[in-house]
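*Asks:* Have a look; sequence and predicted model below, questions after that.
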Amino acid sequence: MLKGPGRRSGAFVAMSFRARESATETRIGISVSRRVGSAVARNYMRRVIRECLRSCSEPRGPLDIVIVVRRAFGRREFRSVCDEVGDMVSAAGGGAVADLA
């Protein structure tokens, strides 16, 4: 998946995406390495990214998206992370995000 044609990188996260053939929905995966922090911190980062994805637009067309946290972030960086994720998703295309459960 990470060798796909679309890649974006920022201070906190990196995103890779690729178009899906014969599919109707966008799939999103979030990866946070153990090196980034404790289990509590990693789960917090996943929740923040999910919330950012809910509030931004979804790429047009069905895509596979993998978001990898590059460095730890906390509550003070929430807005910066959301802006970064939103910009990356917008670069992949616009629309409205599906349920991320």
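*Replies:* That came through fine.
*Asks:* drop to CA atoms for contacts and neighbour counts, all remaining ones
*Replies:* Noted.
*Asks:* For the longest helix seen in the chain, enumerate the helices and strands it packs against.
*Replies:* Among the segments of the chain that qualify as a helix by DSSP state H, the longest is helix 39-55. Helices and strands touching helix 39-55, by 3 or more C-alpha pairs under 8 Å, 6 or more residues apart in numbering; DSSP states H and E, are strand 27-31, helix 78-92.
*Asks:* Residue 47 versus residue 40, what's the distance?
*Replies:* 11 Å (C-alpha to C-alpha, to the nearest Å).
*Asks:* My error: substitute residue 80 in the last question.
*Replies:* 15 Å.
*Asks:* ditto for residue 87
*Replies:* 18 Å.
*Asks:* The two: which has the busier surroundings?
*Replies:* Taking residue 87 and residue 47 together and counting by other C-alpha atoms under 10 Å, residue 87 has the greater number of neighbours (16 against 13).
*Asks:* Can you give me the buried ones in the longest helix of the chain?
*Replies:* Judged by neighbour count using 16 or more other C-alpha atoms under 10 Å, the buried positions of helix 39-55 are 41, 42, 45, 46, 48, 49, 50, 52, 53, 54.
*Asks:* Put this next to the first one:
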Amino acid sequence: MLCGFASIETDGNTVTCRKPNYEVGSFVTLKQEEVKNVWKLDEEVDLIDPDTLLDQNDENAATFVPKSCPDDAKQKRKACKNCTCGLAEELSGEKSAAQDSVKSSC
């Protein structure tokens, strides 16, 4: 509450303090802690080979296909309500291309 003041005294409900006797342009150097090189890597640190992170089973794993998105060519393609397979963006691109066709006034 009384930051920057010196000689702070309290007497009941009265607080008495003084400004420090600094001269204009004076400065004080502060001691700083040494910064440790936390992220410095030594030769002792073993790095992981990125080729060993995936197994053959992980590479051959089947991707998830939602049941609600139809794959049949007989059915009309319609995107799900919360489509995540990209069908909604694909269909909206076809609609905008059809609407952009110019009609002549002749």
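*Replies:* Yep, it's here. Source: prediction; values computed, not measured.
*Asks:* TM between them?
*Replies:* The TM-score (TM-score structural alignment, normalised by the length of structure 1) is 0.19; 31 aligned residues with a C-alpha RMSD of 4.6 Å.
*Asks:* Confirm that residue 8 of structure 1 sits in a strand.
*Replies:* Yes: judged by DSSP: H, G, I helix; E, B strand; the rest coil, residue 8 of structure 1 forms part of a strand.
*Asks:* element containing residue 17 of structure 2?
*Replies:* Applying DSSP states H and E as the criterion places residue 17 of structure 2 in strand 14-18.
*Asks:* Residue 98 of structure 2 too?
*Replies:* Here residue 98 of structure 2 is assigned to helix 87-99, by DSSP H and E.
*Asks:* in that helix, what counts as buried?
*Replies:* Those would be residue 88, for helix 87-99 of structure 2 by 16+ other C-alpha under 10 Å.
*Asks:* I'd like the distance between residue 91 of structure 2 and residue 98 of structure 2.
*Replies:* Residue 91 of structure 2 is 11 Å from residue 98 of structure 2, by C-alpha to C-alpha.
*Asks:* Please disregard the earlier target; I meant residue 56 of structure 2.
*Replies:* Remark: distance between residue 56 of structure 2 and residue 98 of structure 2 (C-alpha to C-alpha) = 44 Å.
*Asks:* what's the nearest residue to residue 7 of structure 2 if we skip its chain neighbours?
*Replies:* Leaving aside its chain neighbours, residue 7 of structure 2 sits nearest to residue 17 (5.4 Å; criterion: C-alpha to C-alpha, 6 or more residues apart in numbering).
*Asks:* OK, contacts around that neighbour?
*Replies:* For residue 17 of structure 2, the contacting residues are 5, 6, 7, 8, 9, by C-alpha atoms under 8 Å, 6 or more residues apart in numbering.
*Asks:* Then residue 68 of structure 1?
*Replies:* So residue 68 of structure 1 contacts 13, 14, 15, 30, 31, 32 (C-alpha under 8 Å, 6+ apart).
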